[in-house]
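> Sequence and predicted model, in that order:
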Amino acid sequence: MQVSVETTSNIERRMTIGVPAQEIDQAVQKRLQETARTVRLNGFRPGKVPMSVVKRRFGASVRQEVVGEVMRDNYIKALQEQDINPAGWPQLEPKVMEEGKDLEFVATFEVLPEIELGDLSKINVEKPVSEVTDKDIDKMIDNLRRQQATMKEVKRKSKNKDIVTIDFKGYVDGEEFEGGSAEGHRLTLGSGQMIPGFEKAIVGGKAGEEFPIEVTFPEDYQSEDLAGKDAKFDIKIHKVEEPQLPEMTPEFFKQFGIEAEDEETFREEVKKNMERELKQAVSNKVKNDVVEGLLEVTELEVPNALVDQEIDRLRQDAVQRFGGQVDFQQLPKEIFQDQATRRVKTGLLFQEVVKANDLKAEPEQVDAKIQEIASTYEQPEEVIEHFNNNAEQKAQIESAVLEDAVVDHVLEQAKVKEKKMKYEEAVQAGQPQR
């Protein structure tokens, strides 16, 4: 086998491989002999078909099949000989494959990029500083109660947190616009579902009333045709409903997985959950900033093969989220391109930080992470045992610990600025980026 490798770009390689004709011809002859022993043709007894007939009928297809296998096998051997780590499967193209001539084929493929990390001291990280206050707990419990509320129709004027059933019809410059009308629409006043000013203008209205309101679409509104424009809506209120909040009883607490006999115990459990959420949000925000910083200070060309693989994973995830009713390949690849590229870049950069600094997921760190996760369950010992007895699940924990080690390493050199935030602001800041 003869091998030559050409570098066609930073991450693309073109490998030309030559295989002696004798190797191909022997493999073809052996395959034809096997075919002759099993093939059934009219006019011949099984196993008695002349080789000349077998070769005439099956020679071309057998040769093509053998050449495909030989190209695959020799490509793998060539990678091992040349000590090359490809990023994905190659494009194999035969150049010479005539009988009696040496096989020559070209394998075009991508390799993992050589990464030179940028200056980590130029990375800026904003770390939220927040706490869970009594007011935050009150608001959270109020939201939980409203999730379980029943509705009672009232005849009074509407107020914030009421649900109104309305018809509305919108106009811009005197003309109706697409998506600006609805009938029987249920709207929670004060929820922020509608454009600024819309809900506030309905507060105080009663069932049976009809009136116009005037609002202005935000400058950054998603529809460019409406952004920044004044609009008029004709409103008709059909019904006003007031939420009836459930009592704070042990039965109510159980609906949220909390065993408590009184409100004080329930508040403590809610606080613990909120503090865990806050801690995770701060961690997410810091990690997001670290990722953004690494991407900004490091030039990185990513193999298309890895991006395509990640796109397929994202498409499969999307199909599962929506009930698996369609083939994931029907989803356009383009809508996942940016997210997939970012994920691949992030993975490559984190791997480089790990390699360059010999970072490891220490056993005690992995155990601590497992115990932290287990503490949120009713039977933590069972959760710990599950992770320790499931190699795949434990490997995921080890990966998470290693990611934390990368973030910590970058933070040691980055510029970290703390910023005071309210609880809701901090949680919002920690939402994962796509």
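Right, received. Where do you want to start?
> alpha carbons only for contacts and neighbour counts from here, please
Will do.
> For the stretch 101-250 of the chain, which segments are assigned as strands?
Remark: strands of the stretch 101-250 of the chain, listed N- to C-terminal, are 103-110, 124-129, 150-154, 163-172, 175-188, 210-216, 230-244; assignment by DSSP state E, counting those that start in this stretch.
> Which elements pack onto the third one?
Pointing back at strand 150-154 there. In terms of contacts (3 or more C-alpha pairs under 8 Å, 6 or more residues apart in numbering; DSSP states H and E), strand 150-154 is packed against strand 230-244.
> In TSV: the strands of the stretch 101-250 of the chain, plus mean neighbour count and distance to residue 335.
Formatted as TSV, these follow (neighbours: other C-alpha atoms under 10 Å; distance: least, C-alpha to C-alpha, whole Å):
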stretch	mean neighbour count	distance to residue 335
strand 103-110	21	23
strand 124-129	20	29
strand 150-154	14	40
strand 163-172	20	31
strand 175-188	14	24
strand 210-216	15	31
strand 230-244	19	32
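> Closest to the centroid, which residue in this protein?
With distances taken as C-alpha atoms, centre = their mean, the chain has residue 314 as the residue nearest its mean C-alpha position (5.7 Å).
> contacting residues for that one?
Residue 314 makes contact with 336, 340 under the criterion C-alpha atoms under 8 Å, 6 or more residues apart in numbering.
> After the strand or helix carrying it, which helix or strand is next? Please name it.
The secondary structure element spanning residue 314 is helix 304-321 (assigned by DSSP states H and E). Tracing the chain C-terminally past helix 304-321 and defining elements by DSSP H and E, one meets helix 337-357 next.
> Alongside the first one, take a look at this:
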Amino acid sequence: MLKSANKTETNIYTLEVSVSGEDFNKAILQAYNKQKNKIQLPGFRKGKAPLKMIEKFYGEGVFYEDALDIVYPGVVGDAIKEAGIEPVAAPHDLDVTKIGKDGVEMTMKVTVKPEISIDNYKGIEADKGDASVCADDVKKELASMQERNARVVTVDDRKAKKNDIAVIDFEGFVDGVAFDGGKGENYELTLGSGQFIPGFEEQIIGHKTGDEFDVNVTFPTEYTPELAGKEAVFKVVLHEIKMKELPTLDDDFAKDVDDEVDTLAELKKKIKAELSDKKKEDVEKDFESAVLEKVVDLVEGEIPEVMYDNKLEDDVKDYENRLAQQGIPLDTYLQYMGMDRDKFKESMRDNAVKQVKLQLAVEKIAELEKIEATDEEAEAQLKEMADMYQLDVEQVKKWVNIEDVKKDVVGKKTVDFLVANAKAIVAEKPKKTTKKAAAKKEEEKPADAE
């Protein structure tokens, strides 16, 4: 039961909470029933000693700690609700001032969601990119399609050159000693791709199939600690040289890569339309991100450091889980990146801070603008989730809290509101100068400008 709740510091409330003797004695009995099978007293079979006898033998408070663990979550949760506060972290600085058969009294501190202020969030100015598609964009996409449909052929009559695929065996040595991870067999390396450390691929260029040679390199300073900055020698055997043979851009190529077109001209037209749709979508996403970046800068208020810490921990765990799905332990990944966990967390901290501020800003703006979610909007969101996971809507309803769904809907509507009320700053396109115009401009130059 909540006895008192007082704001004692910025964003911190001190709660005084009590547990009745009746409730605490019930918890003691629960603790006894949970532990009794592990306890044996003289004259009693194991697990058969009565509660009173155990308390007499070990002391009345033998089960107090376990009993407190039992009542604590419910009692504190109810006290927080009664106090009408919104905690952002678990209670801390717990002080049990009284504990016994007649009940418990304790105080604790609770860090709460901060009250922030935000002004001038309507009419935010942000840069918006150009969504137009030019001939070069279409040309690049066609080149990419050629690459994807290229035929790889073996080359026997020349030396390896940039963009070739070299099939190699290699083994690396530092001070004459082989090191872990420095050996490979029949490895296909595209020369000029930058897959290997600087200087490695360049030294394969110019060699022929069957050549055995040394590659001398120095590891970058930003590398795994045991190799960083050290000189190494790789023993290399070049087994095969391959190259990509690109298909000819013609009507046959167009039909091969797309069943819906008959000519290269039709393919180009389709590519332009698809690129246009994608570019418009990207421009809108980038504009939204630019607007939200500026919203973050408008947040004023003292935000508890624990909110940043918790968000950072969540982000690290999420990153670790995504790597685990690929079969890569986080520590292994960090070793390859030449980082430890502390440096990795520090690199993610700025983003965690921004995300916390943005969440608080969006919630505050929704409150100021009275943005709410209707039951129909929440239902639509649930259906979207069900479709994504190929489940029945009723199944999804069992697993998610409808109020959390509504919060998500309100968040999306608030972001849409901010973007709709923002001002896009679109850079002017540079005017193209034709050869004829350039020549005329040159003729009009004053003689002393030469």
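The structure has been received and is ready for your questions. Here the structure is a predicted model, which is why all the values come from computation and not from measurement.
> in the second structure, which spans are helices?
Secondary structure of the second structure (DSSP state H): helices at 21-35, 51-58, 64-83, 135-148, 251-257, 264-297, 305-325, 330-337, 341-368, 375-389, 393-399, 402-420, 435-443.
> tally of neighbours for residue 189 of the first structure?
For residue 189 of the first structure, the count of nearby residues is 21 (other C-alpha atoms under 10 Å).
> and it, what is it in contact with?
Listed by C-alpha under 8 Å, 6+ apart, the contact partners of residue 189 of the first structure are 159, 160, 161, 162, 163, 164, 199, 200, 202, 203.
> quick check, nearest of those residues to residue 305 of the first structure?
Ranking the contacts of residue 189 of the first structure by separation from residue 305 of the first structure, with C-alpha to C-alpha as the measure, puts residue 199 on top at 49.0 Å.
> how much space between the closest one and residue 166 of the first structure?
Distance of residue 199 of the first structure to residue 166 of the first structure, given as C-alpha to C-alpha, to the nearest Å: 11 Å.
> quick one: which of the contacts of residue 189 of the first structure has the most company?
Counting by other C-alpha under 10 Å, residue 164 has the largest number of neighbours within those, with 27 neighbours.
> Distance-wise, check that one relative to residue 75 of the first structure.
Using C-alpha to C-alpha, one obtains 68 Å as the distance from residue 164 of the first structure to residue 75 of the first structure.
> Kindly report the same for residue 213 of the first structure.
Spatial separation of residue 213 of the first structure from residue 75 of the first structure under the definition C-alpha to C-alpha is 71 Å.
> And residue 106 of the first structure, by the same measure?
As defined by C-alpha to C-alpha, residue 106 of the first structure lies at a distance of 9 Å from residue 75 of the first structure.
> so what's the closest residue to residue 47 of the second structure other than its chain neighbours up against?
Distances taken as C-alpha to C-alpha, 6 or more residues apart in numbering place residue 37 nearest to residue 47 of the second structure, at 3.8 Å, with adjacent residues excluded. Applying C-alpha under 8 Å, 6+ apart, we find residue 37 of the second structure in contact with 46, 47, 48.
> What is the burial count for the nearest residue to the first one once chain neighbours are set aside?
When you say that, I think you mean residue 46 of the second structure. What sits nearest to residue 46 of the second structure in space, not counting adjacent residues and going by C-alpha to C-alpha, 6+ apart, is residue 40, at 4.4 Å. A count of nearby residues for residue 40 of the second structure, using other C-alpha under 10 Å, gives 14.
> dump the residue contacts of residue 40 of the second structure.
Taking C-alpha under 8 Å, 6+ apart, we find residue 40 of the second structure in contact with 46, 47, 48, 49.
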